[in-house]
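K.L.:
give me a 3D structure for the following:
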Amino acid sequence: MTRRTDTHPDLTRPEVGAPFFSTWRVGTPERQKQAVEAIAGTWERRPWPAAGLLGYHVYAGHDGSTLLHYSQWRNEQAYDAFVKTHRQERNDEIDTAVPGIERLRLDRYRHYRSGTRDDHDTRVPGCIVIVDVEFEGPDPDRQRAWVDAVFEALDSEPNPHPGGIAAHFHLSTDGTRVLNYAEWETAQHHIDALAKPGEGVGSGSALWERVQNWPGLKGSTVDRYDHALGLVPD
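P.N.:
Okay, here's the model as predicted:
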């Protein structure tokens, strides 16, 4: 069966061979809540759909309009089989409960690197920050090199912000994007860090300038989310 959980996912889980991220636009905070409950009800009324799905999590955007979906698959074949047999009926039920959902995009990723300040950190994230970086054209070597440069810049920071917990970098399988799933203690910690470059987000150092002006870097977005729903097999 399907069980609801408040526990945040483990982004470094070794069995996850195909992490997927997708975004829906629902329009208002009220519709965010309605959509989350519709997803929960739709899934809880059905058996867990596939042994190859290890977990499914939904996050409410602080913009009051979007939902982020993160699913942990053993491999892409398991996801493709789910699409053929289970996804449409679930989406149809959700759309009946909350008409007008815009499904903006779904991207396939591979986990590349994670960084934590303390391997024994037990803090529970109060805010998830998604940094979505797009490059001009596919280049897997460039994806990896850029992430490695970010870690080099982070390691050089003399005063990392205390609110940061972990950062988990993923590379899109089409070679064009990098997604950082960053865990923060609270949204205010992240807001404060952005207001004071050099405290864990990016100072004016040469290493950070290199990251921000990487050849082929097309653009990036930064969005904050709250963990709204976790679904796992029972």
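K.L.:
hey, let's count contacts and neighbours off CA atoms from now on
P.N.:
Will do.
K.L.:
next, name the residue at the spatial heart of the chain.
P.N.:
For the chain, residue 181 is the residue whose C-alpha lies nearest the centre (CA atoms, centre = their mean; 4.6 Å).
K.L.:
which strand or helix spans residue 129?
P.N.:
In this assignment (DSSP states H and E), residue 129 forms part of strand 127-135.
K.L.:
for the chain, what spans make up the strands?
P.N.:
When assigned using DSSP state E, the strands of the chain occupy the ranges 2-5, 18-25, 53-61, 66-73, 102-116, 127-135, 164-172, 177-184, 217-233.
K.L.:
can you tell which of those is closest to residue 42?
P.N.:
Residue 42 sits nearest to strand 2-5 of all these, at 10.1 Å, using CA to CA.
K.L.:
what's the distance between the residue lying farthest from the centre of the chain and residue 187?
P.N.:
Residue farthest from the centre of the chain, counting by CA atoms, centre = their mean, is residue 206 at 28.0 Å. Plainly put, residue 206 is 27 Å away from residue 187 if you go by CA to CA, to the nearest Å.
K.L.:
quick check: residue 85 vs residue 78, distance?
P.N.:
Distance from residue 85 to residue 78, counting by CA to CA: 11 Å.
K.L.:
who has more neighbours out of these two?
P.N.:
residue 78 (15 against 10; other CA atoms under 10 Å).
K.L.:
the structure of the following sequence is requested for comparison with the preceding one:
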Amino acid sequence: MTRRTDTHPDPARPEGGASLFSTWRVGNPLRQRQTVEAIAGTWERRPWPADGLLGYHVYTGHDTASLLHYSQWTDEQTYEAFARTQRLERVDEIDTVVPGIERLGLGRYRHYRSVARDGDPRVPGCIVIVDIEFDGPDPDRQRAWVDAVIDALESEPNPHPGGISAHFHLSADGTRVLNYAEWESAQAHLDALAAPGDGIGSASDRWERVQTWRGLKSSVVSRYDHALGLIPG
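P.N.:
The predicted structure is shown next:
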């Protein structure tokens, strides 16, 4: 059985061995809503596909044209079995309702480290995805960069009160880091970006080290609203 939930996922849950992120471009706010409902209907009409799928969540992009998909699996092999046997029929049904969806690829990640305030009761009002790309595969560099970011965050003298958590994921191919960050609101994140300094964080040696890391190729920031949660039930 598949059921909806309004509860946000926990990216740091220990049984999550594989985190998969993908983006669909759907075109406009109406098609965003139509696609979310098509996904919900397609999944709710079918049994939950595998014990190894912990949850599947969909987010509407603040660009008004995209959807972010985030699924947590116990391992990649369980996802591959689903992709071989069940994914296509679900995609076909969604495409019948909302034709012309552009799928921009699937990113395979594993959760590495998180920063969060213990017992913080706030519900995120905005999810901020920071997509970091390096100039080539280097797992040691991925981990070292995240460690440096967390060091900068934990040493930050003026943390913005609107930040709730940051969950860092390492791509399986060794070239990217994805930060799934929870914020009180989109405005809180915009206010933090507008504060003195270059991006989130004060003008410090620690943040300069992060921003000028060897091989850092690009950093893309996108904001989303949680639109749909699906879990076994």
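K.L.:
what does the superposition give as a TM-score?
P.N.:
Remark: TM-score between the superposed chains equals 0.98 [TM-score structural alignment, normalised by the length of the second structure]; 233 aligned residues with a CA RMSD of 1.2 Å.
K.L.:
circling back: show me what the residue nearest to the centre of the first structure aligns to in the second structure.
P.N.:
With TM-score structural alignment as the criterion, residue 181 of the first structure lines up with residue 180 in the second structure.
K.L.:
you'd agree its match is up against residue 127?
P.N.:
Yes: look at residue 180 of the second structure against residue 127 with CA atoms under 8 Å: they come within range, at 6.9 Å.
K.L.:
count the neighbours of residue 17 of the first structure for me.
P.N.:
Residues near residue 17 of the first structure, counting by other CA under 10 Å: 16.
K.L.:
which residues touch it?
P.N.:
72-76, 110-111 (CA atoms under 8 Å, 6 or more residues apart in numbering).
K.L.:
burial check on residue 196 of the second structure, number of neighbours?
P.N.:
Neighbourhood size, residue 196 of the second structure [other CA under 10 Å]: 11.
K.L.:
do you know how far it is from residue 160 of the second structure?
P.N.:
For residue 196 of the second structure, the distance to residue 160 of the second structure - CA to CA - is 12 Å.
K.L.:
same deal with residue 111 of the second structure?
P.N.:
The spacing between residue 111 of the second structure and residue 160 of the second structure, counted by CA to CA, is 24 Å.
K.L.:
compare those two (neighbour count), which wins?
P.N.:
Shown here are residue 111 of the second structure and residue 160; by other CA under 10 Å, residue 111 has more neighbours (23 against 17).
K.L.:
residue 220 of the second structure versus the more buried one, what's the distance?
P.N.:
Counting by CA to CA - residue 111 of the second structure and residue 220 of the second structure are separated by 19 Å.
K.L.:
what does residue 92 of the second structure give?
P.N.:
Using CA to CA, residue 92 of the second structure is found at 30 Å from residue 220 of the second structure.
K.L.:
over to residue 90 of the second structure?
P.N.:
According to CA to CA, residue 90 of the second structure stands 30 Å off from residue 220 of the second structure.
K.L.:
and residue 175 of the second structure, by the same measure?
P.N.:
As for residue 175 of the second structure, its distance to residue 220 of the second structure is 14 Å (criterion: CA to CA).
K.L.:
what of residue 33 of the second structure?
P.N.:
Distance, residue 33 of the second structure to residue 220 of the second structure, by CA to CA: 24 Å.
K.L.:
in terms of neighbours, single out the busier of the two.
P.N.:
Using other CA under 10 Å, the more surrounded residue of residue 33 of the second structure and residue 220 is residue 33, with 14 against 10.
K.L.:
now the closest residue to residue 121 of the first structure other than its chain neighbours: how far from residue 191 of the first structure?
P.N.:
Computed as CA to CA, 6 or more residues apart in numbering, the closest residue to residue 121 of the first structure that is not its neighbour in sequence is residue 165, at 7.6 Å. Computed as CA to CA, the residue 165 of the first structure to residue 191 of the first structure distance reads 14 Å.
K.L.:
these two: which is more packed in?
P.N.:
With neighbours defined as other CA under 10 Å, residue 165 of the first structure and residue 191 compare such that residue 165 has more, 21 against 11.
K.L.:
ok, the more buried one - contacts?
P.N.:
Neighbours of residue 165 of the first structure in contact, by CA under 8 Å, 6+ apart: 116-117, 121, 123, 125, 182-185.
K.L.:
okay, how far is it across stretch 193-207 of the first structure, tip to tip?
P.N.:
Length of stretch 193-207 of the first structure, first residue to last, CA to CA: 18 Å.
K.L.:
for that stretch, buried residues please.
P.N.:
193-194, 197-203, 207 (16 or more other CA atoms under 10 Å).
K.L.:
same check, this time on stretch 76-94 of the second structure
P.N.:
Within stretch 76-94 of the second structure, the residues that qualify as buried are 76, 78-79, 82, 93-94, counting by 16+ other CA under 10 Å.
K.L.:
ditto for stretch 55-62 of the second structure
P.N.:
Buried residues in stretch 55-62 of the second structure (16+ other CA under 10 Å): 55-61.
K.L.:
mind putting these into CSV with distance to residue 19 of the second structure?
P.N.:
As requested, these are arranged in CSV below (distance: CA to CA, whole Å):
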residue, distance to residue 19 of the second structure
55, 10
56, 10
57, 11
58, 13
59, 15
60, 18
61, 19
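K.L.:
give me the residues contacting stretch 106-118 of the first structure.
P.N.:
Contacts for stretch 106-118 of the first structure (CA under 8 Å, 6+ apart): 11-12, 17-23, 144, 147, 151, 165-174.
K.L.:
from the chain's centroid, how far away is that stretch?
P.N.:
Here the centre of stretch 106-118 of the first structure is set off from its chain's centre by 9 Å, with CA atoms, centre = their mean, to the nearest Å.
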